[in-house]
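Asker: Sequence and predicted structure are below.
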Amino acid sequence: MSLCNSTSENRKWSSLFGSSFPMFPVEAFERTILKFVAIAESIDLPFHLTGGSISSVYGEPRLTQDIDIVVSPEVARNRVDDFVHRLASSDFLFTEGVVRQSVENGDLFQLLDKSESLKLDIYPRELIPGELQRSQRLELFEGVFLPVVSRTDAAISKLIWIDKGSQRSRRDLRSIFRGCNPPQQTEIRNAADKLLLSELLDEVLAESDEIR
């Protein structure tokens, strides 16, 4: 965990991140996330935050109770015994068999912080190859900088989820795309072309944000 002085730009990120979680004090989310960070760092497990909360940072703020974390599938498999051991002595409730099988298969598993009653969704796989190497560090809490999915990868992941049927991701994608600079927008379009999703991208971007 990297700590440094706040700036007005970094305070903007933390403000946007915190506004995503109206049902709980932002301090509760900070405590829960940092418990996982401590475990990940203790076994050198690369990770970053993603999902709806990061969409609010990069695009239009929206309410969510999801905390999504991507971890390195290779390191998770190699260090699964250490990972389970650290979890066993933490505040997280989990099922060991589910964690082990999910890590092996690259499937989602969940951790419940029994102290805060908050849930983490852990993805031991990269939706976009190399996304963990492109992570950005943002100040999500005051003085606390954490790795998050890059802006372009956040947009591309939304496009993939839209292709899988997610309607909520459509508005997220438009909002994130508008916040990208021209080179980033070009990168997103190139990625969509490689995924054969260019037509879907154009369709989503042409839609109105108005609720009907």
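Answerer: Received it, and whenever you're ready, just let me know what you need.

Asker: Could you use CA atoms for every contact and neighbour count after this?
Answerer: Will do.

Asker: secondary structure class for the nearest residue to Ile39 once chain neighbours are set aside?
Answerer: Nearest non-adjacent residue to Ile39, counting by CA to CA, 6 or more residues apart in numbering: Arg86, 6.2 Å away. Three-state call for Arg86 (DSSP: H, G, I helix; E, B strand; the rest coil): helix.

Asker: Arg86 against Ala38, yeah?
Answerer: No - counting by CA atoms under 8 Å, Arg86 sits too far from Ala38 to count as a contact (9.5 Å).

Asker: Neighbour count: these two, which is higher?
Answerer: Arg86 (17 against 13; other CA atoms under 10 Å).

Asker: residue nearest the centroid of this structure?
Answerer: Closest residue to the average C-alpha location of the chain: Thr50 at 0.9 Å, with CA atoms, centre = their mean.

Asker: That residue touches Ala154, doesn't it?
Answerer: Yes - contact between Thr50 and Ala154 holds when scored by CA under 8 Å: they sit 7.3 Å apart.

Asker: for stretch 102-113, which positions count as buried?
Answerer: Buried positions in stretch 102-113, judged by neighbour count with 16 or more other CA atoms under 10 Å: 102-104, 106-113.

Asker: Pull out the buried positions in the longest helix seen in the chain.
Answerer: Ordering each helix of the chain by length in residues (DSSP state H) puts helix 26-42 first. Neighbour counts over helix 26-42 (16+ other CA under 10 Å) mark 26, 28-29, 32-33, 35-37, 39-40 as buried.

Asker: Just the buried residues of stretch 102-113: which are in strands?
Answerer: Counting by DSSP state E, the buried residues of stretch 102-113 place 109-113 in strands.

Asker: residue boundaries of the strands in the chain?
Answerer: Going by DSSP E, the chain shows strands at 47-50, 68-71, 92-93, 109-113, 118-123, 136-141, 144-148.

Asker: take the one below as the second:
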Amino acid sequence: MEQEKLLQELGKIFEKLEIPYFITGGIATVVWGRPRFTADIDIVIQLALQKLDRLATELLKIDKDVYLDKHTMHEALRTQGEFNFIHPASGLKVDFWILKNQVFEKIRLKRRIAKKIGKQTIYFTSPEDLILSKLVWYKESRSTRQLEDVESVLRISKVDKKYLKKWSELLNISQIFNDLLNKIKST
């Protein structure tokens, strides 16, 4: 199974179960920035407890050999953390991140953008929210991959700089954001 086909399958499941979601991470970077390899799919989901078992059942139907731990799903929901889904035949891994009860996270969900993959509508984080979330990750991890991704999105996608400025200040990443903007201007 390839990434596009898996994204379509997941989109159908979320639509069927009425689970709000958006794709973020490396796949979203490919959509809004430069092409790059990514071995996993990062999805933020707004999951209610009453839909957890139905989601697990639908994910397990994708293939007989998939890995999914229901206990980890319950723990992720309780802690607003993450759980994994692995499709061994293709080597694809999906990291499901539970939507946090934070203002920025709720805004990210409202600002998601629909794109068609084949005939399936798939929701992606906006380019601005991808930039902001990657800068937060960079601040926490110092992973240069995050900065490279942000730079590619800033160079390729038309973005709302006022929104970025406002939220970079609210998220305490304005210095990192401004340094990156200055770097781009000077090259």
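Answerer: Yep, it's here. Worth saying up front: this structure is predicted, and the values here are computed from it rather than measured.

Asker: re earlier: out of the buried residues of stretch 102-113 of structure 1, which comes closest to Ser208 of structure 1?
Answerer: Leu108 (32.0 Å; CA to CA).

Asker: The closest one corresponds to which position in structure 2?
Answerer: Under the alignment (TM-score structural alignment), Leu108 of structure 1 pairs with Glu82 of structure 2.

Asker: Tell me how far its match lies from Ile19 of structure 2.
Answerer: 16 Å (CA to CA, to the nearest Å).

Asker: about what we covered before: nearest to Lys12 of structure 1 among the buried residues of helix 26-42 of structure 1?
Answerer: Distances from Lys12 of structure 1 to these, taken by CA to CA, are shortest for Val26, at 14.7 Å.

Asker: Now the closest one: closest residue in space that isn't a chain neighbour?
Answerer: Here the residue nearest Val26 of structure 1, using CA to CA, 6+ apart, is Gly18, at 5.7 Å.

Asker: again with Ser90 of structure 1
Answerer: Lys35 (7.8 Å).

Asker: Give the aligned equivalent of that neighbour in structure 2.
Answerer: For Lys35 of structure 1, the residue aligned by TM-score structural alignment is Glu9.

Asker: who touches stretch 88-108 of structure 1?
Answerer: Applying CA atoms under 8 Å, 6 or more residues apart in numbering, the contact partners of stretch 88-108 of structure 1 are 35, 73, 76-77, 80, 84, 87, 109-115, 121-125.

Asker: swap in stretch 131-139 of structure 1?
Answerer: Contacts for stretch 131-139 of structure 1 (CA under 8 Å, 6+ apart): 6, 10-11, 13-14, 46-48, 70-72, 126, 145-150, 153.

Asker: Swap in 10 Å and give it another go.
Answerer: With contacts defined as CA atoms under 10 Å, 6 or more residues apart in numbering, stretch 131-139 of structure 1 is touched by 1-7, 9-15, 17, 46-50, 57, 70-72, 125-126, 144-154, 157.

Asker: Could I get the buried residue list for it?
Answerer: 131-132, 134-135, 137-139.

Asker: what's the answer for stretch 149-164 of structure 1, then?
Answerer: 149-162.

Asker: Quick one: those residues as CSV, columns for distance to Leu63 of structure 1 too.
Answerer: Output for the buried residues of stretch 149-164 of structure 1, formatted as CSV (distance: CA to CA, whole Å):
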residue, distance to Leu63 of structure 1
Val149, 19
Ser150, 20
Arg151, 19
Thr152, 21
Asp153, 21
Ala154, 17
Ala155, 18
Ile156, 21
Ser157, 19
Lys158, 16
Leu159, 20
Ile160, 21
Trp161, 18
Ile162, 19
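
Asker: Just the ones of the residues you listed in helices?
Answerer: 151-162.

Asker: any idea which of those residues is the one closest to Leu201 of structure 1?
Answerer: Leu159 (6.9 Å).

Asker: What's that closest one aligned with over in structure 2?
Answerer: Under TM-score structural alignment, Leu159 of structure 1 pairs with Leu135 in structure 2.

Asker: just Arg168 of structure 1 next, same as before
Answerer: So, by TM-score structural alignment, Arg168 of structure 1 is matched to Arg145.

Asker: looking at it, that match is touching Lys134, isn't it?
Answerer: Yes - checked against CA atoms under 10 Å, the pair Arg145 of structure 2 and Lys134 is within contact range at 9.1 Å.

Asker: and Val148 of structure 1, how many residues sit next to it?
Answerer: The burial count for Val148 of structure 1: 24, using other CA under 10 Å.

Asker: Map it across to structure 2 for me.
Answerer: By TM-score structural alignment, Val148 of structure 1 lines up with Phe124.

Asker: how much space between its match and Pro88 of structure 2?
Answerer: In terms of CA to CA, Phe124 of structure 2 sits 25 Å off from Pro88 of structure 2.
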